[in-house]
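[1] just coords:
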C-alpha cells in the first residue's frame, strides 16, 4: 500500500511540534548512493514534505539499539527509493545538530547501487541521478547543505558550492 504524500506532510508537521515540546535526542542517517555503472553519478531526491524544492540525500531516523547507521541507511534507501544496494557501506561523516528544538546525531553513509532503477514511495516526490560534481544540477532548485558536506567527505577536498 502506497502512503499518500499529504500523510507525510502531516506527520512532518506533527513531529516538528513534538520536537519543540519534548526536545528529544534523535539519530539520523543520510545516504550518498553511487550509481552502479558510473561512479561519477549519485542519487538526489526531493521529499514530499518540508522544503519540497530542496534536493537532498535519501535517509531518515533510526534507533542505535536496533540497527547500525549502515543498516539504517540501507533500510531507508530501500523504503524511500526502492533501490537495490550492494553489501558494502561506509560512514563518511558524523555531525551533531541542534535544529527544530532537538539534538540530533547525523551520520552520512556511502552506498553503491546495484541497479539504476528508482521506485520512489510517497515520501519522495522526485529522484534523479546527477553528476557528483553537480555540473548537471536538477533544475533551478537548491541543493541541501548536507549534499555539499557529503561531497567534500567523498572526494576528500573542499567542494565548490
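    That came in fine, so what should we check first? Owing to the predicted nature of the structure, the values given are computational and were not obtained by experimental measurement.
[2] C-alpha only now, for contacts and for neighbours.
    Noted.
[3] Spit out the contact partners of residue 30.
    Counting by CA atoms under 8 Å, 6 or more residues apart in numbering, residue 30 makes contact with 57-60, 73, 106-109.
[4] Mind doing that once more with 10 Å?
    The contact partners of residue 30, by CA atoms under 10 Å, 6 or more residues apart in numbering, come to 56-61, 69-70, 72-74, 76-77, 91, 93, 106-110, 146-147, 150.
[5] Where do the helices of the chain begin and end?
    Taking DSSP state H as the test, the helices found in the chain are 5-22, 69-81, 145-155.
[6] The most centrally placed residue in the chain and residue 7, how far apart?
    Centroid check for the chain by CA atoms, centre = their mean gives residue 58 as the closest residue, at 2.5 Å. Residue 58 sits 18 Å away from residue 7, going by CA to CA, to the nearest Å.
[7] adding another structure so you can compare the two:
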C-alpha cells in the first residue's frame, strides 16, 4: 500500500489548518509510533525530529494508518521503511502501549511499538529534520520531547 507523502515545507504550511480542522470535526484516527532499539544491545534508541508540525520536538518515527488495511505492526514497519529506509518485518515489532488521546483535537488511537533495528545506518526521508541514536533523553539538551517518546522509554525501564 502506498501513501501520499507531501514535501516537508508543504506539511509545515498545512499542519496548523489540519489541527484546526481536527478540533472542529473530531475525526477518529489511528496512528503508530516506533521505538527502534540499536542493534548493539547497549540500550541506545533512535530519536527523530520531524521537519513539519513542531520541528524542535524530539519524538519517534511513525504515522497514521487505516485499521481495515493494515495492523499497527504493519503500519510501523511501513513508516520505518518510509521515514528511515530500514526494512523491518512487521512480525518483529512488539506492542508497548496503546493509548487513546484527544491531544490534537481528534480521537486518536495510538499504538507504540518497539523493535530492534536491523542495522544502525538509517537514511532519513525529507520528512525528518534530524535523527540521533541516544542512550538517555537528557542527551537531547533542553529541546522539547514528545510524550510518546517519554512513554516508550519508560516502558524500557519497567520490569
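    Yep, it's here. This is a predicted model, so every value here is computed, not measured.
[8] dump the residue contacts of the spatially most distant residue from the centre of structure 2.
    Centroid-distance maximum for structure 2: residue 24 at 24.5 Å, with CA atoms, centre = their mean. Going by CA under 10 Å, 6+ apart, residue 24 of structure 2 touches 18, 105-106.
[9] so what corresponds to it in structure 1?
    Matched by TM-score structural alignment, residue 24 of structure 2 corresponds to residue 21 in structure 1.
[10] For residue 99 of structure 2, grab the count of nearby residues.
    Neighbourhood size, residue 99 of structure 2 [other CA atoms under 10 Å]: 11.
[11] What is the nearest of the contacts of residue 24 of structure 2 to residue 85 of structure 2?
    If you rank the contacts of residue 24 of structure 2 by distance to residue 85 of structure 2 using CA to CA, residue 18 comes first, at 26.7 Å.
[12] Now do the contacts for the closest one.
    Per CA under 10 Å, 6+ apart, neighbours of residue 18 of structure 2: 11, 24, 104-105.
[13] and which of these is nearest to residue 119 of structure 2?
    Closest to residue 119 of structure 2, out of all of the contacts of residue 18 of structure 2 and judged by CA to CA, is residue 11, at 28.9 Å.
[14] contacting residues for the aligned partner of that closest one in structure 1?
    Alignment note (TM-score structural alignment): residue 11 of structure 2 maps to residue 8 of structure 1. By CA under 10 Å, 6+ apart, the contact set of residue 8 of structure 1 is 14, 47-50, 122-124.
[15] how much space between residue 140 of structure 1 and residue 53 of structure 1?
    With CA to CA as the criterion, residue 140 of structure 1 and residue 53 of structure 1 are 9 Å apart.
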